[in-house]
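Asker: Predicted model follows, preceded by the sequence.
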Amino acid sequence: MAVTSISRLCLVYGILLPTFGTLLSSFVTANPLQKRVVPERSGFKKVWWEDFTHKDGVSHNWIYDLGTSYPGQVANWGTGEIQTYTKDTNNIRIDNGVLSIIPRKKPSSGRPTWTSARIESNTKNQWACVDGKKMIVEASIKLGSASEAQSKGIWPAFWMLGSVFRDKGYKGWPEVGEWDIMESLNGMRQTWGLVHCGMYDGQIPIRGPCNEPNGKGSYTKGVGRGIWNTFGIEIDRSSKYWKTEKITWLINGVRRHSLSGSDINNATAWDFLVHKKFFILLNVAVGGGFPDGVEGYKTPYLGTIDGEKVGMQVDWVAVYQQN
């Protein structure tokens, strides 16, 4: 969910394609009949988790992001997305321990207006990988089952921002660091895993250690929709040398792609990106630079539907630190 003032179509090109084996292994056929327990991980301690069963609901661990921007910050959440975020149960609710984020549209004399929801973990819930150890952040997510034709401009995301953002706001982006653990666009059977870091001056072409404003990373094809997938990121500081530390994206426990400190090749950017605390965000945006860029036209279309078939469900979210 990066800040950008230009099309991000170039993300489709110039990044590593997954191997054929990776493509095949990304398909999942199992669909749980009941809510699952947040799993344990061998060699790791589960230091925080959210299973959406607390009596206080969403407000127990999360802050609602409301409107079209943070107060006094960049409009349209910095991405050009067009929806207004609410905490209305039409847009966000918990049913049987599963969180649903649901974009809705309202007809108007011009283009329809849209609402949706976005939450971020509160200030008590932010984490950094311990020096010499590994950290994994995962979530069990079901993406909407609607077709691509019905989903143009719908942009679900599971991502994290450096906690310094809460002090600096967008003036600190992308220096504060951003991990896009899972971004889904336009109903595609494909998800992106990217990072943002360093500096960006608002100019073209892409710049800096993280190729801003597009970010650096890759994507995985063949990701099932309308079924549960586990999306995660592993921060590996076990080498104790920044250039050989790694960020790895996981889908259903399978490693998809990685970036190392040497890939970023900027010690200051890597320090913000890997050594400092981050907080979690979950949202479904509508429109914006990323879906527009991939589609090649401004989204959403008049044929884009609203409702649960283009929403996102979250069964659980967890943070693991290596023992």
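Answerer: Received, thanks. Residues are numbered from 1 along each chain as shown.

Asker: contacts and neighbour counts: CA atoms only from here.
Answerer: Noted.

Asker: Show me the strands in the stretch 201-323 of the chain, by range?
Answerer: Using DSSP state E, counting those that start in this stretch, the strands of the stretch 201-323 of the chain run over residues 216-221, 228-236, 246-251, 254-260, 278-286, 312-322.

Asker: Of the ones you listed, which stretch is the most buried?
Answerer: Ranked by mean neighbour count, the strands of the stretch 201-323 of the chain are led by strand 278-286 with a mean of 25 (mean count of other CA atoms under 10 Å).

Asker: Next up, a structure to set beside the first:
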Amino acid sequence: MQKGLLLLLLISSFYGFSQQTVEDDFEGSGTINNWFGDDCGINTSFTNPFQNGDNNSATVLEYSDSGGQYANIRFDVSDNFNLSTNHTFSFKIYVSSSSLTGSQNNQVSLKLQDGTLAQPWSTQSEIIKTINLNQWQTVTFDFENDSYVNLDPNSAAPTTRTDFNRVLIQVNGENNNDHVVAYIDDFLYDGTIGSGTDPVFDNLIWSDEFNTDGALDASKWHHQTQLPNGTSWYNGEIQHYTNRLENSYIDNGVLYIVAKKETFTDQGQTKEYTSARLNSKVAFTYGRVEIKAKLPTGVGTWPALWMLGQNITEPGGYWEPTHGTTPWPACGEIDIMEHWGHNQNYVQSAMHTPSSHGGTVNLGGQTIPTASTAFHVYALEWTNEKMVFSVDDVEHYTYNPPVKDANTWPFDAPQYLLFNVAILPSIEASFVESSMEIDYIRVYQESPLSVDEESIAELDKVTVFPNPVANELKLKLTNELIGSKVTIYSLLGQKLNSFIVTKEVESKDLSNYKSGIYIVRIESKHGVKAFEILKK
């Protein structure tokens, strides 16, 4: 792990993050509690038989393969790994030559799998490393930079996948009946998993309550009226969109988008229907969108509350002149709500990406018996992992593709909002006029992080000395910090030791540590603080 990344990881929980580390020192302070042996003996609290300066831990994991053809040990995590940022696993291993039979290669492999599959190995990715016998050594598995093997050659690169939730360790290969005993210690993933809870989007960043009668607020909305191909709109729509008050106006705290049957000529084209299409003059990434709306009626009406990538190259769009670089669907489209008059009370949400667009398979919906007679809140929760769609807090669709890349997830960039009522060729002859009514639009994101000033002050009193240190490292803490946990990491992120503070001045013998930079992490009820020290 890079020094800057490690420091960020160690300090992050001080500022309120709740991601879980994936580590185990086999001395009771790890976060992995479901180790399992497949056709292999396993003891997660075995007395270290080779305690020395390379590993002075009292207890380690014993891995005992007494002839199992596919012997391995494994564990699962509650939230899938995201290898796009953090992609390295490491642990210490010791294999004694006296424990071996046969003539297998001296190696250890780390495999990532989807434990929810009936055959979890079917889409696994594996890295194999050579090991030396009769010594403790730290082995790292970097799924971005090391050579890996996908069991299914059609599987994507591991750093583009988010479906891995199982780690499997195998010593000296599989498909053999030879024996091997290995000792493993200080397992560490260089990132974290999950966030404990989903983000809390409670900070209102943009809204329109539509409280001023008349025209829309021009600082917030753009009327998109230009025919994108010079003659018509997409999807066979047969209306003109206008910027007239007849098609969009505010009255008594409600925005009306009115679809009308009327002959109207614009841009050299005469059409028999008019409506409005609005672009928001704000674009954002991630958050919660809430739109309280009542839908129009009539076979052939097609109202939508939706979003497009700010970078779309669409003629007439508000953002196109300044940000347009990417055509649809590569820009990404998020349909928060769509409704078709021929299926009166069914509302749908959908995602359009290069991997599935037009008649997309990425959709879901629900029946709302009063969709056109009462207001309902149509909402989107958008994180860096998934999209969740709901009506009145009843969820009906979640989009969370296991592989997130440009084809499936162009959604780590700003999107803007669109409101419109389209008219399709199937419009019934008796149709005259119908409106989509919107009470409000609100966009929320996470609140800025705050830090308890007293906690900062308490941790600021901690001193770690001498630095550089030759043999004995001392930590001076306040009485308030007695009971805190101290962990020492190598610069690569390997956990080397941990202990609980029992007095205001603690000492730690580092005489067996090699020269180099180490991280000392203090975890307390006041938060976390990390120090960088130099061992001479």
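Answerer: That came through, no problem. Worth saying up front: this structure is predicted, and the values here are computed from it rather than measured.

Asker: Any idea what the TM-score is?
Answerer: Once superposed, chain against chain, the TM-score is 0.66 (TM-score structural alignment, normalised by the length of structure 1); 232 aligned residues with a CA RMSD of 2.5 Å.

Asker: Of the strands of the stretch 201-323 of structure 1, which is nearest E81 of structure 1?
Answerer: Each of the strands of the stretch 201-323 of structure 1 has some distance to E81 of structure 1 by CA to CA; the shortest is strand 278-286, at 5.5 Å.

Asker: List the contacts of the closest one.
Answerer: Strand 278-286 of structure 1 is touched from outside by 81-83, 101-103, 114, 116-123, 125-128, 153-163, 299-300, 311-312, with contacts defined as CA atoms under 8 Å, 6 or more residues apart in numbering.

Asker: repeat for stretch 355-369 of structure 2
Answerer: 329, 345-352, 396-397, 399, 407-408.

Asker: out of those, what pair is the most spread apart?
Answerer: For the contacts of stretch 355-369 of structure 2, the farthest-apart pair by CA to CA is N345 and N407; their separation is 32.0 Å.

Asker: how about the helices in the stretch 201-350 of structure 2?
Answerer: Taking DSSP state H, counting those that start in this stretch as the test, the helices found in the stretch 201-350 of structure 2 are 320-323.

Asker: re earlier: redo the contacts of stretch 355-369 of structure 2 as CSV? Include distance to Q226 of structure 2.
Answerer: Listed next are the contacts of stretch 355-369 of structure 2 as CSV, based on distance: CA to CA, whole Å:
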residue, distance to Q226 of structure 2
P329, 20
N345, 31
Y346, 30
V347, 28
Q348, 27
S349, 26
A350, 25
M351, 25
H352, 23
H396, 34
Y397, 33
Y399, 32
N407, 29
T408, 29
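
Asker: Tell me the buried residues within these.
Answerer: Neighbour counting over the contacts of stretch 355-369 of structure 2 (16 or more other CA atoms under 10 Å) leaves 329, 345-352, 396-397, 399, 408 as the buried ones.

Asker: Out of these, which is nearest to P296 of structure 2?
Answerer: Within these, proximity to P296 of structure 2 (CA to CA) peaks at N345, which comes in at 10.6 Å.

Asker: thinking V74 of structure 1 is in contact with Y170, fair?
Answerer: Yes: if you go by CA atoms under 8 Å, V74 of structure 1 and Y170 touch, sitting 6.9 Å apart.

Asker: Confirm that I11 of structure 2 sits in a helix.
Answerer: Yes: checked against DSSP: H, G, I helix; E, B strand; the rest coil, I11 of structure 2 lies within a helix.

Asker: Near L302 of structure 1, how many other residues are there?
Answerer: A total of 11 residues lie near L302 of structure 1 under the criterion other CA atoms under 10 Å.
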